[in-house]
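Colleague: This is the structure alone, sequence omitted:
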């Protein structure tokens, strides 16, 4: 059996055309995009063309609302920390959720140590917040609301459009972590009244260590990195032109086939669930399974089976899955997402696996996964 990769929420393999685009750019465009000579102008054109493709993909009003970064962590940190510092004289209250990625939760913890007050909205068993909770916790001194669009561990999809409307009627700025949804779901920063948005290229078959922060025109804060005047003085450091070109190529691919991919991933999800039922395996899905949730992420509680034992046996059988976020995979701490949804004492916390689908997966691979799971669990 060939190895089967079902951890696409952790990272995705780079698409062939992305590798080709980056190789071509590395070979032929080596100039510094800040230089005014021929080679610099050549690099600048690649940069500008890529920025335009990406701005268009989220319906940004201007290309310069896109700031290229090293990825989702830097984008989240910049949006959260720099907003807090820029607006601290207007208020020191921030709202987020209990199931955000560590790239949001850790900056929040840092700001708490610096004297800011952070409200962590709870979630229900579907991994969703209450809009009434959000309204109730908004105050005159609330300067930022940061809510992820889709959860990376259980695939829950937050009501971003409704959240955007609520926050727009307050004094707060609205930031959303779209690392797990960009390239999968449709995103419109205008319709959803999003002020800042974070992404990462390696989640949509692009290069690692590359992402962008959307910053709505009219919002101002200092660069998190101190140095040169790149990205209109909003992100110091020489731009990684080949990776940016690769990112743009990945965006074009994702947008071209987005609807087909969503349909295929939902079919994989249902195929896996049906296969487990057919094999009479004791399990429950964490969260919901419907068209509103992230199509490529499926979290399953295997009753009575420890996550680490299942993962090890799957890996020995050539199948790669995950127990939670790849960024905390080496941690002995239980999933904060499942703990927030079901309580820290729930057996789900230590008996759940995440399967996440990507463009290289096939129905035959899902069948092989079902067969191996049945064999492991019955043994």
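Modeller: Arrived safely, thanks for sending. Quick caveat: nothing in here was measured; it's all calculated off a predicted structure.
Colleague: C-alpha only now, for contacts and for neighbours.
Modeller: Fine.
Colleague: can you give me the strands in the chain?
Modeller: Per DSSP state E, the chain carries strands over the ranges 4-5, 66-69, 93-97, 117-121, 142-146, 173-177, 196-198, 211-215, 283-285, 297-302, 319-320, 352-356.
Colleague: Those: which one's closest to residue 30?
Modeller: With CA to CA, the closest approach to residue 30 among the strands of the chain belongs to strand 66-69: 17.8 Å.
Colleague: From residue 132, how far off is residue 162?
Modeller: Residue 162 sits 11 Å away from residue 132, going by CA to CA, to the nearest Å.
Colleague: got the buried residues for the longest helix along the chain?
Modeller: Longest helix in the chain, counting residues (DSSP state H): helix 241-278. Under the neighbour-count criterion of 16 or more other CA atoms under 10 Å, helix 241-278 has 241-255, 258, 261-262, 264-266, 268-269, 271-273, 275-276 buried.
Colleague: Among residue 162 and residue 132, which residue is more densely surrounded?
Modeller: Comparing residue 162 with residue 132 by other CA atoms under 10 Å, the one with more neighbours is residue 162, at 13 against 9.
Colleague: take a look at this one as well, against the first:
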């Protein structure tokens, strides 16, 4: 694995050393953050510090942070606990939003993968019942950034609350919850260099919120259960580093753009989904025409390069992408698409390794490359 290249940071990014150190410190200590003695108060202080740093990352207040067991729990908790029966979601939401409630109204997206704001306005106007609108800040498969502030403006005219899944965006672009205007924001630690199994709901003060877990007074009664203090400490440390490292996003965008340029030189017929609109600086979704994503994944893995096909939240299964289908991709186009996601450990050599391996595979297997090979 020493020579392997990891380009699947949207699935999970390597833990920051600072997060590991913070977790190790907690693991070497003892105490329950709900206890009133010295040991408990020390643990409570660690949780409170992490709460403050996570809040700072998204322009919120510490009191508005509710720690959860991950992004999926955070999304489920909001959609089920906001007190709105009518839920409206975009067609490209993560499964933890799409499957959180029954009967959600789905808003289409454009060919670039951006929510159709006119359609959203019409759907909200079609019912007098105030609803909850859930739109992600950036898509996990394509990296396409959504016009969340515009979504909020439209939702407010219909009396709707707004939830924003910022799991994939946090740590990659600057986030200001107040500027976005959303009522609920959700996060996950392992997407920004923290541990897996820790997330957060960020609440606008005063919004309705029913706890998804009951049985204890933790998290101000908003999420029962003994806090994962080590994980929360790691989350806080990773949030601090992520905030400081936001300026390095431009360098990732340069690497990503060069990668896409180099792929286009080799394969002019390669399709980049969402390439014509604003995206996360680290994310590229590329289709190799005529070659199944599963074939590409296996071949690249054998070449020591790790990427993915769509979301990595399906128990290791590769399934048709609802995101690309919503963008108008054909079944064959969607079935040949890979997600390449860069991160804080990515180097130019890593990207070059991927381009070389992908190009070799294209020349060997893509139907479009065969005439040129035969002529040579």
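Modeller: Arrived safely, thanks for sending. Worth saying up front: this structure is predicted, and the values here are computed from it rather than measured.
Colleague: Out of the strands of structure 1, which gets nearest to residue 32 of structure 1?
Modeller: Proximity to residue 32 of structure 1 (CA to CA) singles out strand 66-69 among the strands of structure 1, at 14.9 Å.
Colleague: roughly how far is that closest one from the heart of the chain?
Modeller: Computed by CA atoms, centre = their mean, to the nearest Å, the separation of strand 66-69 of structure 1 from the middle of its chain amounts to 16 Å.
Colleague: can you check stretch 206-216 of structure 2 too?
Modeller: Centre-to-centre, stretch 206-216 of structure 2 and its host chain are 24 Å apart (CA atoms, centre = their mean).
Colleague: Residue 252 of structure 1 matches what in structure 2?
Modeller: Here residue 252 of structure 1 is matched to residue 240 in structure 2, going by TM-score structural alignment.
Colleague: Next: residue 163 of structure 1.
Modeller: In structure 2, the residue matched to residue 163 of structure 1 (TM-score structural alignment) is residue 151.
Colleague: out of everything not next to it in sequence, what's closest to its match?
Modeller: Leaving aside its chain neighbours, residue 151 of structure 2 sits nearest to residue 117 (7.0 Å; criterion: CA to CA, 6 or more residues apart in numbering).
Colleague: any idea how far the aligned residue in structure 1 for residue 347 of structure 2 lies from residue 265 of structure 1?
Modeller: Using TM-score structural alignment, the partner of residue 347 of structure 2 in structure 1 is residue 362. Residue 362 of structure 1 is 10 Å from residue 265 of structure 1, where distance means CA to CA.
Colleague: next one: residue 156 of structure 1
Modeller: 15 Å.
Colleague: And the longest helix of structure 1, what does it pack against?
Modeller: helix 16-28, helix 38-57, helix 363-378 (3 or more CA pairs under 8 Å, 6 or more residues apart in numbering; DSSP states H and E).
Colleague: if we go to 10 Å?
Modeller: Counting contacts by 3 or more CA pairs under 10 Å, 6 or more residues apart in numbering; DSSP states H and E, helix 241-278 of structure 1 is packed against helix 16-28, helix 38-57, strand 66-69, strand 211-215, strand 283-285, strand 297-302, strand 352-356, helix 363-378.
Colleague: hmm, back to that, closest one to residue 371 of structure 1 among the strands of structure 1?
Modeller: Short answer: strand 319-320, nearest of the strands of structure 1 by CA to CA, at 11.3 Å.
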